[in-house]
Structures are given as C-alpha cells and as structure tokens.
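# Got a predicted model here, sequence first, then my questions.
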Amino acid sequence: MSLQVDIGHQFDDFALEAAFTAGPGVTAVFGASGSGKTTLANAVAGLLTPDRGRIMLGGDVLLDSDQGICLPAARRRIGVVFQEGRLFPHLNVADNIAFGARYAPRGAPGPDQDAIIAMLGIGALMQRRPRNLSGGEKQRVAIARALLMRPRLLIMDEPLAALDGPRKDEILPYLERLRDTGTVPIIYVTHSMAEIARLADRIVVLGRGRVLRQGDVTDVLSDPAMVPLIGVREAGSVLMARVVECYPRGLSRLETGGGDLRLPGITAEVGKTLRIRVLAQDVLVSLVRPEGLSSRNILPAVIDDIHRGDGPGVALSLRIGSAKLLARITADALEQLALRPGLECYAVLKATAVARADIGG
C-alpha cells in the first residue's frame, strides 16, 4: 500500500506546500512545532481540505482539486490516533474498541479482535472505564479501536507526547510489535527523534511548511547536513545490530554492518535484531586505533562527508562497513587532525553512552 501526497494550503500567517511518498512500514513526519505536521496529517485523513493538491492511497484518489474530488474522512478508511486517546468516557474498554469495529467494511482483511487485543496487551482492561486507565493504557486502547476499523492506513499524531518517560517506555514495545506485524502502513507524526529512531523505516522532515528531506531513516539521520534541522543534542544515527552473545554482568555483543559493539542493558535474546540510536555527540574520532581506553567499541571508519555549522561544531558522516555513523566534533579538532572526506579513521563509542530508551526492537 503506497501513499502519494502533493498538497498546498494557505492560512493567514502560514503556508503548507508539501509533497512526499510513503510505503509499507512506518513513515515518520518530523519537524518542530509549527512546521505543518498536524496540518499535513489532517489533510491526508480528510479532517482538513487543502486549497489544492492530490492524494492517492493504494491507487485510489482521495483528493484531486483539479478534478473536484475530495472523499470525506469516513470513506477514506484511514484510522487516526490522536495525542489524547479520545476514548468515550461512559464506555468501558470493550465497548470503546467495539465502536471501531462498527466502521470496518464487510470482508475487509486484517487481524481479528482477539489478535489485536493480544498484540496490544489490553486483555485485562476490558471492563475498565477510561478514567481508570493510565496514559499508556488509554493510547493502546485507542490504537486497538483504530485497528478494528480495518484501516488501509493508520495515522498516529504525536501519540506519546502527553506521556511521561516511564509511560513512553511502556508503550513503545507495543508500537514496535505493531510495526513488525506489517498489518497496516503507519504515518507517525512526532517531534521526538528518539521515537523515530526506534520505530520509523522512512522519514519526512518538515520545516516551515516545506519538505526539507525525505528518505530511508538510516540515510537521513546519518547525513551531517541534518544536524541543524534536528538539533545538536538530538542528532544521531541508527544502527541495525544483531545480538550474537551475552556475557556475565549484563554485557552483550552485537554485530553491526561495521563491526561488533559491546553494550550493557540488552534484554533481547541471541539472534534478535535491534535498532541502536547513537548520538553524534557520543562518538569520538581518532586517526589511529586508540590503546589503553576503557571503551571497547572501536570501529574502523572512513569519513564520507563533513558539514560545518555556524557555531563551533562540525558534523561528520562516517562509513563503518555497510553502516553509517554520525559524529560531532569541534572545528578546532577538525583542523588540527586535518580531517577530510575519504580519510580512514576510527570511531570510538562509550558503551554506557547508549541509553536503554535508545535500544529498540
């Protein structure tokens, strides 16, 4: 199922002009507040009619302003999960999710209710009212309700923004499980780079109503030119890593496209493939293989690209085998080490710098 979007809409003080494509899996729409993320999501869902444009889903035209076509939201078969669960307070969980099933077309493909309940872990909540649910539980119920509509596309608009850290950690594994089922493509709207790193396959970067970049999440996030858009403290890469060995005292060895990493806090079994978010500020660069360091994560690398910002920092794109890693160093270090594209070097990563929340399934 593919989604093609090319729309424009003018508000009093803001203009949205956005074109992108999304395929199976999770496509993240990222941008700062006011960049147009929710406006874009509402236009796709049919909750806002843009001034002009064309939207196609799986070959079906949802919007074509030139042809005068604009399907109402109820006919688009797009499920929407908002920042707040928006559950019916007078209904229990069972009746809330049953409400979604009322809108499923007869014979539409998709998992049955029991499978969705099991996947989202809400079986024990069926008789509770929304007031007796935690924030994470409400969001899981809202996702179940949306899935029982048998949608062709699921839009999740900042679904974790209202949750605190522990509640986010609670619900993220369920979202990973939903992604991995491949049941329905997902447009995931967020300003959280940590959520994107754990969940997304593709990313669309918005800024002031324009698409600044789109593509595979590993390629886009490892591009040093993205640092000013993402922010120096949030910029980083996503490494795909397979657990190959677990040592005593909680240390595990993971195989990446550029060599092995040893990290603590890995609870996945041997053979499991994980996503590891590595912040650019936690990567050191050395011209020679360091000796006498406490860090054991030393990977041979080649400098692919260099991006100089306006401040004292410089972003480097490092190629480590078949993978890419982003590093941020000072301009002084760049000059003193005479770093340049094509130069061989070593990337050094401190094991404890990778937070548990940055390790996803």
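Yes, it's here. In this text, all values refer to a predicted model and were calculated from it rather than measured experimentally. Numbering: from 1, shown residues only.
# from here on, contacts and neighbour counts on C-alpha atoms
Fine.
# what about D114, how many neighbours?
Close neighbours of D114, defined as other Cα atoms under 10 Å, add up to 9.
# The helix or strand harbouring it: what's the following helix or strand?
Assigned by DSSP states H and E, D114 belongs to helix 113-120. Using DSSP H and E, the helix or strand that directly follows helix 113-120 along the chain is helix 135-147.
# tell me the angle of the helix or strand following that next one relative to helix 135-147?
Counting by DSSP H and E, the next helix or strand C-terminal to helix 135-147 is strand 153-157. For strand 153-157 and helix 135-147, the angle between their directions (axes from the mean of the first three to the mean of the last three Cα atoms, to 10 degrees) works out to 150 degrees.
# Alongside the first one, take a look at this:
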Amino acid sequence: MLEVAVGHRFARDSAGFALDARFAAPTPGVTALFGPSGCGKSTTLAAIAGLLRPDSGRIVLEGDVLLDTARGVALPPERRRLGVVFQDARLFPHLSVAGNLRYGARRAPRDATGSSEEEVVALLGIGHLLSRRPRDLSGGERQRVALGRALLARPRLLLMDEPLASLDAARRAEVLPFLARLRDAARVPILYVTHALEEVDALADTLVLMEAGRVLAAGPVDGIAARPDLPLAARRDGGVLLPCTVAAHDAALGLTRLAFPGGALEVPLRGEPRGAAIRVRVRARDVSVATRRPEELSARNILSATVTRAAEVPGLPHEALVVLAVGPTTFLARVTRESLNRLGLEPGRSVWAIVKGAALALPSQEAGR
C-alpha cells in the first residue's frame, strides 16, 4: 500500500497554488493521478519521489516511512528506491541504448529482485535498438528505453510523469501496449500521472481524481468513472468503463460480442481471442434513451434498462446525466433537460438504452484517433 498525505504552498500569499493531496493506493497495480493541467498531479509525484520537500506530509510505502515532516523524516531520493520516468526520456546522449540500460542496472541494490536485462529488453521490444544512440530513436522508442532503464534499477515503485504527453497520437498508440505489457508482466507497482483518459482506460486499476490541488475521489477506476457527481462524467469523453469478456466473433458480419454482467454489446470485429478480458468505454454522449423499444435502427445494441437517477452536468444547465441500471451494471446517458422532462426519466422508469457499436472504442483503438 502507498499512503500519501502532503501539503504544500508555492507562494506565501493567498494567490499561491496550494496542494493538499491525500489518498491510498494498493500495491501492486497501476494507480493513475488524473486531472487537468495544473491541478497538482506532478507536484504530488515529485513529493513522493523526494524531488520536492513539501511543507507538511507523510508518505508510507508498504510500511516504510519515506516522509514524515512531523517526525523530521525525509529520505533522500536515492534511498527511496523509486524509478521515475518523465515526459522527456532524459537518456544520456553519449551512451548507446545498451549503455543507458546498464546505467539503470548499476543503480539496483545487490539484493534486489526483478526482471533481468534480457527480460526487460524482450518485454519492451528494444532488442534491435541496443547499439543506437538516443538521437537516432523515435520519441516512442526513447520512452521505451527510459522505461527499461528505470525497471533495471529494480524500483519498489515506478513513478511515471505523463510519459506519453510529448508524443503524437501514432507514437502514443505504439507505446501504450508496451505499458500494458509492463503492468502485467513486471509486477512493479506504478503511479501514473496523466490528463489523457485513454491512458487511464488502458492501464489503471485505481484512479485518483484531482482538481485544484485536492483529491476529489479515489478508488477502483470503473467505480470512479460511473459517478455522475464528479467532473469526469461531464467531459465530452466521459462515461462508464465497462469490464467485458470476449464472448464470440462473427467474421462474416464483422462483429465481436462482448459480455458484461447483465448483458452484451456488439462492436466492430476485434482481434482478441474468445474468453479474453478487456475494458470498453461507453461514453455518455453515445448512449440514447427510449421509452419504447425502437425498431429498424442501425444500432444493434438495444439494452433493457432502469433509470436510477438523473444528475446535473456541471456548467451545462440545459443538459443532464441519466444513470441507468442494466442488470447490475451502470451506464450513463447524456441528454438534454428537455428530453429528460419530456420522456419522464425519473427513478424506477423502465427504458431502453441504445448504444452504437461503432462508437465503442477500446483503449488501443482510441489512442490512435
């Protein structure tokens, strides 16, 4: 478990940015610090890494105290055994890829366990790059090497500060699968700072939602995504993150059937095998609501649902979020206030939720858009 409670003010007058971040994250697993630019995500990460000494706070990793300002404890960065990957790869330009990796390995404690250099190279697909210098690598390749260097230091926790922010969409789509592979194979706990929702969808187990220096909510990512009271739901790409199982493929129709508790969705044909566990984001703006079962629609996903509540969309007084129960699974639908009132979408009302299959994008698809 990673326990964080830090407070810091960057200016001593009332206009200065103040950080008051408190959360606990399970380890192993990937915890995403998510929120708009300037909300305090990177500052929180810097405090955990020991790169910033906060005014007050306590940070504990798996029972070991890294920081306790009340007791005067503040371990220096090198004693915390944390790996850090920044937006820019920060590779040593005078060293080859192999030399950068060896630098990371030399920083590992003698008794530390973890993946070998061969395993890390294979995991990140960088074997063909070992003799190159950083200047000869693409942005995505540099980030994969930076990941490898951090891993070979055998960290107790890997801190990643928006590692894909400087990459274009194609390079992000290239690196995301390696990050997912890293999560599953290396078993190193990861704290991942991002403002990109597709990265949260692809990687995170736990979500810490931040705004203006404070933690608004923290918990399992699918639970946080389904809460209409949080600003996350009001985003244009907001909606529920649905854990699914690949139930069937129909190559003739070009469709894949994804089963979830309470129902199933049909999406454009996917490459995962039957039985694979995947997550799909069902955006609230892609869900329509009908009080009668519609016919002759292009949409194939017509789900029996019950309205459980309606909530305001912050800053948008003419829109509403309708919370729908499809069996035990929650969906969100974004509608106008006029539709909410005209259709009588009150708690307990039986309705039909309509979801276009083409609108359902898995993280690997969305990242390339």
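Yep, that arrived. Just so it is clear, the model here is predicted, and its values are computed rather than measured.
# quick check: the helix holding D114 of the first structure aligns to which part of the second structure?
Counting by TM-score structural alignment, helix 113-120 of the first structure lines up with residues 117-124 of the second structure.
# Can you get me the centre-to-centre distance for the helix holding D114 of the first structure and its chain?
23 Å (Cα atoms, centre = their mean, to the nearest Å).
# which helix is the longest one in the second structure?
Taking residue count as the measure and DSSP state H as the definition, the longest helix of the second structure comes out as helix 169-186.
# Have a look at how far, on average, that helix is from the first structure.
Superposed on the first structure, helix 169-186 of the second structure shows a mean distance of 1.2 Å to its aligned residues (mean Cα distance after the TM-score superposition for the first structure).
# list the helices and strands that helix packs on?
If you count contacts as 3 or more Cα pairs under 8 Å, 6 or more residues apart in numbering; DSSP states H and E, helix 169-186 of the second structure packs onto helix 117-124, helix 139-152, helix 197-203, helix 363-366.
# tell me what the longest one is packed against?
Of the remaining helices and strands, those touching helix 139-152 of the second structure by 3+ Cα pairs under 8 Å, 6+ apart are strand 82-85, helix 97-106, helix 117-124, helix 169-186.
# Spatially nearest residue to A32 of the first structure (excluding sequence neighbours)?
The shortest distance from A32 of the first structure to any residue that is not its chain neighbour, by Cα to Cα, 6 or more residues apart in numbering, is 6.0 Å, and that residue is H191.
# Distance-wise, check that neighbour relative to N132 of the first structure.
According to Cα to Cα, to the nearest Å, H191 of the first structure stands 28 Å off from N132 of the first structure.
# Compare these two (neighbour count), which wins?
H191 (20 against 11).
# quick one on the thing from earlier: redo the helices and strands packed on helix 139-152 of the second structure as CSV? Include distance to V4 of the second structure.
What follows is those, written out as CSV (distance: least, Cα to Cα, whole Å):
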stretch, distance to V4 of the second structure
strand 82-85, 15
helix 97-106, 26
helix 117-124, 29
helix 169-186, 22
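# on that earlier part again, where does the helix or strand that the longest helix of the second structure is followed by end up in the first structure?
Read in the C-terminal direction, the helix or strand following helix 169-186 of the second structure is strand 190-194, with elements assigned using DSSP H and E. Using TM-score structural alignment, the residues of the first structure aligned to strand 190-194 of the second structure are 186-190.
# Same check on stretch 160-177 of the second structure?
Under TM-score structural alignment, the alignment places stretch 160-177 of the second structure onto residues 156-173 of the first structure.
# neighbouring contacts of the matching stretch?
With contact meaning Cα atoms under 8 Å, 6 or more residues apart in numbering, stretch 156-173 of the first structure is reached by 38, 41, 80-84, 135-137, 139-140, 186-191, 357, 360-361.
# Find the centremost residue of the first structure, please.
Within the first structure, one residue has its C-alpha closest to the average C-alpha position: by Cα atoms, centre = their mean, that is I196, at 2.1 Å.
# With the second structure overlaid, how far apart is the match of strand 190-194 of the second structure on average?
Its match in the second structure and stretch 186-190 of the first structure itself, once the structures are fitted together, sit a mean 0.6 Å apart by mean Cα distance after the TM-score superposition for the first structure.
# Give me the buried positions along that stretch.
Within stretch 186-190 of the first structure, the residues that qualify as buried are 186-190, counting by 16 or more other Cα atoms under 10 Å.
# any chance of these in JSON lines, plus distance to S286 of the first structure?
Supplementary listing: these in JSON lines, determined by distance: Cα to Cα, whole Å:
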{"residue": "I186", "distance to S286 of the first structure": "40"}
{"residue": "I187", "distance to S286 of the first structure": "39"}
{"residue": "Y188", "distance to S286 of the first structure": "37"}
{"residue": "V189", "distance to S286 of the first structure": "37"}
{"residue": "T190", "distance to S286 of the first structure": "35"}
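# what span of the second structure lines up against stretch 272-288 of the first structure?
Counting by TM-score structural alignment, stretch 272-288 of the first structure lines up with residues 276-292 of the second structure.
# my bad, should have said stretch 87-100 of the first structure
Going by TM-score structural alignment, stretch 87-100 of the first structure sits over residues 91-104 in the second structure.
# which parts of the matching stretch are buried?
Residues of stretch 91-104 of the second structure classed as buried: 91, 95-104 (neighbour count, 16+ other Cα under 10 Å).
# With distance to A21 of the second structure as added columns, please give these in a markdown table.
Putting those into a markdown table (distance: Cα to Cα, whole Å) gives the following:
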| residue | distance to A21 of the second structure |
| --- | --- |
| L91 | 30 |
| L95 | 38 |
| S96 | 39 |
| V97 | 37 |
| A98 | 38 |
| G99 | 37 |
| N100 | 34 |
| L101 | 33 |
| R102 | 35 |
| Y103 | 33 |
| G104 | 30 |
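# buried sites along stretch 272-280 of the second structure?
Buried residues in stretch 272-280 of the second structure, counting neighbours by 16+ other Cα under 10 Å, are found at 279-280.
# How far does that stretch stretch from one end to the other?
Stretch 272-280 of the second structure has an end-to-end distance of 13 Å (Cα to Cα).
# Then stretch 21-41 of the second structure?
Stretch 21-41 of the second structure has its terminal residues 9 Å apart, counting by Cα to Cα.
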